[in-house]
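Asker: here you go, sequence then predicted model.
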Amino acid sequence: MNSDELTTTVWELDEDEFPSDGSIREWAQFLLRYAILAPSSHNSQPWRFAVRDGRIQIFADDARWLEVADHDKRELQISLGCAIENLCTAAAHFGFGYRVEYDDTIDAVDGDHIATVTLHPDGTPSNTRPPGLFDQLTERYTSHDLFEDRPLPQSTRDILRQCVFDGDVSLHLIEDSDRKRSIGELQAAADLRLMDDREYRKELGYWLGIGALGQSWLMARIAQAVVTTFDLGNRESQNNSKLIRSAPVLGLLVTETDAPAARIKTGRVYERLALAASANSVATHPMSQILELPEKRDELGTLAAIGDGVPQHLFRLGYTDEPKDHTPRWPLEKGPLDTTVTFRDGSYRLSEPDRKRRHCRPELAASAPECVHPRTTAPVASVHDAPRTPRL
């Protein structure tokens, strides 16, 4: 997938264009146009899809794995869960029943296949979600703004809680100002540690440089140079700590285990929450830095008083009047849809060229033409030109 193909036009979906007289394959591909609108860390979009009859297979694209920031693939798996939830929300809207099956070999070192969603045109659509979520698939966005000093009404919090019906995932809403202040301090410490790591900055700079966050060609490369060259830890820690404290509510998704399937379900729940929040004019903003450091992750669990649970996903909830700003996506036809998937011995695998590409890292792209991402370079610029650190 070429970075020049990133576009925001994918958000301009018209449900009236659904091919009602088409084949089940055409139906599935139309639904996948909603799946690719899911959020992902650094907007890395680490998903690939294959359609076989009424089955949609979801794969992890390891070429888009953030090896430094996301060493254990927690964020990658949460991102995949978000895409699955978008797909299921769209399927239910268009009248499909569906079944989601998670791959029980997900822990395997060479396991690509994450899940299969099977569409049932004559099935009963799921009605467990709060109403109005489908309309938010093209409206949801991530806010990086300070939130207004305005509490979330109880009715809104009740709607958010209705989004959590996966038995393995629980939602903790944190409103106590002292606890939020302590989490803000933990956030600052995590930012300082991460931004002190040159490899972390190099990885972040790469995604900024290809324009994944929607900047112009010039600004993207300036941002890459600044983030890669300078330690912006002090600035990031102060900014993000303020963002934490400004939120009337912090959300924390917790699971019973740290297994990949639990993380994928976390992503599904988060996306459901984000869509419901958007339907109620509430902005959302994932904050992943604390969770990227094992000792800080443990401290967060203690601060949030979650007992024996595993903290998986921290995010802000609040109100802002900032304009909605969608980040670009690679269109379905430009890479996310895989037409060469093979089926062997009951397991799904990407084609050999895709498997080679999947293992290419940005650092190797200059010498490996089959890699997904071209390496980019940028001039050194002022520290003040750098954008905020992107999140999911």
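Answerer: Nice, thanks for sending it over.

Asker: from here on, contacts and neighbour counts on C-alpha atoms
Answerer: Fine.

Asker: look up how far Phe94 lies from Asp16.
Answerer: 11 Å (CA to CA, to the nearest Å).

Asker: and for Asp149?
Answerer: 38 Å.

Asker: and the two? which has more neighbours close in?
Answerer: Using other CA atoms under 10 Å as the criterion, Asp149 and Phe94 rank with Phe94 on top: 17 against 12.

Asker: how close does the closest residue to Tyr102 other than its chain neighbours get to Met195?
Answerer: For Tyr102, ignoring the flanking residues on the chain, the nearest one in space by CA to CA, 6 or more residues apart in numbering is Ala115 at 4.3 Å. Distance of Ala115 to Met195, computed by CA to CA: 34 Å.

Asker: which elements pack onto the helix or strand that contains Thr156?
Answerer: Per DSSP states H and E, Thr156 falls inside helix 154-162. Contacts defined by 3 or more CA pairs under 8 Å, 6 or more residues apart in numbering; DSSP states H and E place helix 154-162 against helix 260-279.

Asker: comparison target, given below:
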Amino acid sequence: MDPAAMTRDVWRVDADAYPAGASVDEQIRFLLRYAVLAPSSHNSQPWEFVVGNGYVGVEAAEERRLSAADPDGRELHLGLGCAVETLRIAAHRFGVGCVVHTFDEGPTVARIDLGPACNPHRDGRLFDEITERYTDHRPFDGPPVSEAVLDDLREHAASLDVALRSVDDADARESVGDLQRRADRLQADSPAYRRELAAWIGSGALGASGLRARVGRAVVTHLDVGPVEGRRNAKLIADAPTLCVLSTADDTRGERVNAGRAYQRIALAASAEGLATHPLSQILERPAERRSLRSVLGIDGRPQHLFRVGAVEGRQEHTPRWPADAVTSTAR
């Protein structure tokens, strides 16, 4: 995939342009314009969509896999789950019913079968945030997220058999911060990790372009950024109005996809409340630190996603994406 083909224009989707009277194939391809706006680690956009007769198959784009940061594919599957849920929400917005299937084996990670008309239920407000949501790396302001909002976020997670827990205890926050510092240092000690991150920064996928992207790539490649990043991220954890972790009973591919689906619902619901989200993935990228996080927080299942939620002044620019047509093919 040519990085130069990524564009921020994809965020300007006109819902009024939905081809209601067109073929199912045309409708699916329009809905995929929303799916590609889903978040993913390093903005790697690890999805390939295969359009069949009334369904969409979702496969992993191996060339966009983060082999150093994500060797077991957890973050890849989370990203695919985010895209799946975005497509489902968009389909419901236009009255298209759909059923999501996940698969623990084989090239097709998920399949969305589009069916008869449905009622949009509570997804309407989530749909409105698809083109508004963004990941914010800045410090968050304001008080902790209210219990009413947290209960809503928990419901979104529970609907997919995913548990959401907020980390409120100061000692637990400090322990998570210690894990973050260690994970950042260990990741930065890996030349392969630094090369991979530098390549994504240099591609412009993380938002910087031109000279800024080249400088960022050089800094990550040649300087020891681990201690600095660790301190910065540990402070973000300590100061976060609300810190959350998503977990699943086990660690199957389908459960990871559902954790991604849950996170996208949560991110959209938070956006509807004027809140931003920011994943912190380094702890979960290190097997030992992931196990430690599970122990520190007393999680019975498997932690899948750690993220901050809070308010922040102003908006950040959306990151660019490859257009839907570039990541879509027709089933043979």
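Answerer: Structure's in. What do you need? Quick caveat: nothing in here was measured; it's all calculated off a predicted structure.

Asker: please state their TM-score.
Answerer: Here the superposed chains carry a TM-score of 0.97, computed using TM-score structural alignment, normalised by the length of the second structure; 332 aligned residues with a CA RMSD of 1.3 Å.

Asker: give me the contacts around the helix holding Thr156 of the first structure.
Answerer: For helix 154-162 of the first structure, the surrounding residues in contact (CA atoms under 8 Å, 6 or more residues apart in numbering) are Arg129, Pro130, Leu171, Leu273, Ala276, Ala277, Asn280.

Asker: so which of those is the most crowded?
Answerer: Of the contacts of helix 154-162 of the first structure, with other CA under 10 Å as the count, Ala276 tops at 26 neighbours.

Asker: that one pairs with which position in the second structure?
Answerer: When the second structure is aligned by TM-score structural alignment, Ala276 of the first structure is paired with Ala269.

Asker: for Arg161 of the first structure, same thing?
Answerer: With TM-score structural alignment as the criterion, Arg161 of the first structure matches Arg154.

Asker: ditto for Leu186 of the first structure
Answerer: So Leu186 of the first structure corresponds to Leu179, using TM-score structural alignment.

Asker: do Pro323 of the first structure as well
Answerer: Under TM-score structural alignment, Pro323 of the first structure pairs with Arg315 in the second structure.

Asker: can you count the residues close to its match?
Answerer: Arg315 of the second structure has 12 nearby residues by other CA under 10 Å.

Asker: re the thing from before, hang on, the residue nearest to Tyr102 of the first structure in a helix?
Answerer: No - Ala115 of the first structure: not assigned to a helix; according to DSSP: H, G, I helix; E, B strand; the rest coil it is strand.

Asker: contacting residues around it?
Answerer: Gln57, Ile58, Phe59, Val100, Glu101, Tyr102, Asp103.

Asker: counterpart of the fourth one over in the second structure?
Answerer: Residue correspondence, TM-score structural alignment: Val100 of the first structure in this structure matches Val100 in the second structure.

Asker: tell me which element its match falls in.
Answerer: Secondary structure from DSSP H and E places Val100 of the second structure in strand 96-102.

Asker: average offset of that strand relative to the first structure?
Answerer: Compared with the first structure after fitting, strand 96-102 of the second structure deviates on average by 1.1 Å (mean CA distance after the TM-score superposition for the first structure).

Asker: and that strand, how far from the chain's centre?
Answerer: Relative to its parent chain, strand 96-102 of the second structure has a centroid offset of 20 Å by CA atoms, centre = their mean, to the nearest Å.
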